[in-house]
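Novice: curious how this folds, go ahead:
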Amino acid sequence: LSSSAPFVAVMDADLQHDETLLPKMLAALKAGDRDLAVASRRTEGGAIGEGLSSIRAAGSNLANALAQRLLKVTLTDPMSGFFMLRRPIVDELAPKLSVQGFKILLDIVASGQGRLRIVEFPFVFRERREGKSKLDALVTFDYLGLLVSKYFGDLVSVRFLMFALVGASGVLVHLLALRGSMIGLGLDFNVAQTLATFVAMTTNFALNNRLTYRDRRLTGLAMLRGLLTFYAVCSVGVLANVGVANMIYQSEPVWWLAGTAGAAMGAVWNYAASSVLTWRRP
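Specialist: The predicted structure follows:
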């Protein structure tokens, strides 16, 4: 978005990509019948070469298969980080793109919903010469979140999916802490429930700070302030949860419907409020 050029190329800086393809990609776009040119390791004539270990190659194959099957992407290599496109396409699709994740090509193609005219160029993925891979478990979670978000038509953001996943893990933490407090510490239920609630909120905060909001990660005193605001936000979320669940149950006494609606209301409140109060943008 910062470029004023009519065409924009994306490639890695670790020298694994074949820079000699750039003129060919540009020529294809200038011809006027293509919107996006992709350098592919998987089309005829392309190869992974020495660029990926056997484990990472297997992971890349799985990621490609998921993208092609779930999002109906026809690219041979949707995981490619080397492509060129018309600048107006960037302007058009930017509002639909995820603010998280690292596979922007897949995001662009999925957001284009089959309207982009694409041409692929084969290339051999070279061995990394500079830098280190950023691939880790957090990136994997981001990718899975992107798949789910695009599969459901961007109805929910990747960040909200991460937040909800952390919240679901908090239920397990809560139950374990509750059981441990009652048996291991000999506390009565009410005290153990209160302690388990704070344990779950603390672990949720830590995971969200590490995973969901890692681009706004809090440290030092800011992390302590963030934890306190997260406690406050989640406390109000409990009230919202119970209030909505009770209101629905009074009009329609179906326990699972009321419980689900209350949990959803609590999750939405916690996400919205913590985004503004706990992990607010600098």
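Novice: from here on, just use CA atoms for contacts and neighbour counts.
Specialist: Noted.
Novice: grab the most central residue of the chain for me.
Specialist: D142 (3.1 Å; Cα atoms, centre = their mean).
Novice: I have a second one here; can you model it like the first so I can compare?
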Amino acid sequence: MNAPLRLPARPYALVDIRPLALAVIIPTLNERDNVAPLLQALARALAGREWEAIFVDDGSTDGTQEAIEAIARERRDVRLIRRHGRRGLSTAILEGMMATTAPVVASIDADMQHDEAILPRLHDAVLAGADVAVGTRYAKGGSCGEWEASRVRKSEFATRLAAVVTKTRVSDPMSGFFVARRDAVLDAVPNMSGVGFKILLDLLASSPRPLAVAEVPYTFRPRQAGESKLDSMVALEYLLLLLDKVTGGAIPARMILFLAVGAAGLIVNLGALDMLLNGVGLGFRAAQTMAVALSILFNFALNNWLTYNDRRLRGLAWLRGLATFTLVCGIGAIAQVGISEMVYDERRVWWVGGLAGAAVGAVWNYAASSFVTWRRA
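Specialist: Model (predicted):
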């Protein structure tokens, strides 16, 4: 029998090393030109503290990963997590926070818009007892910088909406710049949705207890390099996050989008049927067959762009996805008809049978397409 492994009382590699105090999580997507300047700025701001930088990259194509790796080979306090088959700012930050053993974690953007100089104050606030310390644009002394007035108004409106789900009063729950105790994050993770960009709001709303929050004002800076990742999806993802928190996650945000796309697809189906039947003059069977095919194509394309944006299929994968989605919907249609007939035979109310069949078909289509068509890599 092998003797049990015994570690030396003072492992030589750890004798003169101070314990890690802070992990700074930096999500990236095509931010190559910001990597070195950000690390230099962090080194200046956090001088005298034991910290590490964890970059979480969502598949950059501009050399960001290579730039980080080149630095990481020379510095043990810089690490890179490459993500494949999944995207999203909130989930990237969470993965970075799960990958460290530091007792305190920070979230900061790679675009240099957050003022890293206040990180020590945020860190000190957590060490002094706060669960979360937030870099805020809206407290006294803070500013949105060069934002246009219309963008400020939109942000302030979204901030007021956030008050519906947060369990503690925060002036800037939309901030992506904060420091938190890692155990507070771990407690909240099982309830977090990971939808969209607003991870602080998700954290505050998902914590099993109200979190003690400190705030440090700062001025939001212009982007230093690269291009903004904000697009039309941001507002939708934000509303879905709020809905997810208001309903307690009873209905997954992705399923809500899937059902909304299905409703739009029904309109496309009926519109195409009317055009082909009454406009073109096709027979009903031919018109309905073409209308169904068009609605399936519409649903697949829109779900691929919107509902499964983080798993978006391209190229040959898009064609394979369309084939599997069509198969899934075909099976769902058979199930829908069967359930409708069974309920109608029992209740003799046509619309009850129709709704029952539609509900079963929708749930099947969502579950099966998530597993088959847009399964995670």
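Novice: which position in the first structure pairs with D244 of the second structure?
Specialist: When the first structure is aligned by TM-score structural alignment, D244 of the second structure is paired with S149.
Novice: that older thread, who are the contact partners of the residue nearest to the centre of the first structure?
Specialist: Q100, G101, F102, V158 (Cα atoms under 8 Å, 6 or more residues apart in numbering).
Novice: which residue lines up with the third one in the second structure?
Specialist: Residue-level alignment of F102 of the first structure against the second structure, with TM-score structural alignment as criterion, gives F197.
Novice: try F189 of the first structure
Specialist: Using TM-score structural alignment, F189 of the first structure sits opposite F284 in the second structure.
Novice: how close does the residue lying farthest from the centre of the first structure get to L178 of the first structure?
Specialist: Taking Cα atoms, centre = their mean, the residue of the first structure most remote from its mean C-alpha position is G186, at 40.8 Å. Separation of G186 of the first structure from L178 of the first structure (Cα to Cα, to the nearest Å): 11 Å.
Novice: kindly report the same for M84 of the first structure.
Specialist: 54 Å.
Novice: quick one, which of these two is more surrounded?
Specialist: Neighbours were counted for M84 of the first structure and for L178 using other Cα atoms under 10 Å; L178 has more, 25 against 21.
Novice: shouldn't that one be in contact with N190?
Specialist: No - the criterion here is Cα atoms under 8 Å, and L178 of the first structure misses it with N190 at 9.7 Å.
Novice: what's the burial count for the spatially closest residue to the match of F189 of the first structure that is not a sequence neighbour?
Specialist: Distances taken as Cα to Cα, 6 or more residues apart in numbering place L277 nearest to F284 of the second structure, at 6.3 Å, with adjacent residues excluded. When neighbours are counted by other Cα under 10 Å, L277 of the second structure registers 18.
Novice: need the contact list for L277 of the second structure.
Specialist: G283, F284, A287.
Novice: and which of these is nearest G248 of the second structure?
Specialist: A287 (42.6 Å; Cα to Cα).
Novice: mean per-residue distance, the helix or strand that the closest one is a member of to the first structure?
Specialist: Applying DSSP states H and E as the criterion places A287 of the second structure in helix 284-302. Mean deviation of helix 284-302 of the second structure relative to the first structure after superposition (mean Cα distance after the TM-score superposition for the first structure): 0.9 Å.
Novice: who's in contact with that helix?
Specialist: 261-262, 264-266, 268-270, 272-273, 276-277, 322, 325-326, 329.
Novice: as JSON lines, the contacts of D142 of the first structure with distance to L52 of the first structure, secondary structure and neighbour count would be great.
Specialist: Shown next, in JSON lines, are those (distance: Cα to Cα, whole Å; DSSP: H, G, I helix; E, B strand; the rest coil; neighbours: other Cα atoms under 10 Å):
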{"residue": "Q100", "distance to L52 of the first structure": "24", "secondary structure": "coil", "neighbour count": "19"}
{"residue": "G101", "distance to L52 of the first structure": "20", "secondary structure": "coil", "neighbour count": "19"}
{"residue": "F102", "distance to L52 of the first structure": "17", "secondary structure": "coil", "neighbour count": "18"}
{"residue": "V158", "distance to L52 of the first structure": "27", "secondary structure": "helix", "neighbour count": "25"}
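Novice: burial of the equivalent of D215 of the first structure over in the second structure, as a residue count?
Specialist: In the second structure, D215 of the first structure lines up with D310, judged by TM-score structural alignment. Neighbour count for D310 of the second structure, taken as other Cα under 10 Å: 17.
Novice: what about D310 of the second structure, distance to L243 of the second structure?
Specialist: Taking Cα to Cα, one finds D310 of the second structure at 19 Å from L243 of the second structure.
Novice: helix/strand/coil for the residue farthest from the centre of the first structure?
Specialist: Here G186 of the first structure is coil, with the state taken from DSSP: H, G, I helix; E, B strand; the rest coil.
Novice: which residues of the stretch 1-150 of the first structure fall in helices?
Specialist: 22-30, 54-70, 87-93, 104-112, 137-151 (DSSP state H, counting those that start in this stretch).
Novice: of these, which stretch is the most buried?
Specialist: Highest mean neighbour count among the helices of the stretch 1-150 of the first structure (mean count of other Cα atoms under 10 Å): helix 104-112, with a mean of 21.
Novice: which residues are in contact with that one?
Specialist: For helix 104-112 of the first structure, the surrounding residues in contact (Cα under 8 Å, 6+ apart) are 67, 71, 73, 78-81, 83, 93, 96-98, 116, 146, 150.
Novice: cool, and stretch 170-188 of the second structure?
Specialist: 97-98, 102-109, 114, 119, 122-123, 126, 130-139, 158-159, 162, 197-201, 203, 206-208, 213, 215.
Novice: what about A258 of the first structure, how many neighbours?
Specialist: That count, for A258 of the first structure with other Cα under 10 Å as the rule, works out to 22.
Novice: surely it touches Y249?
Specialist: Yes - counting by Cα under 8 Å, Y249 is a contact partner of A258 of the first structure at 5.3 Å.
Novice: return the distance of A184 of the second structure relative to R160 of the second structure.
Specialist: 24 Å.
Novice: done for today, thanks.
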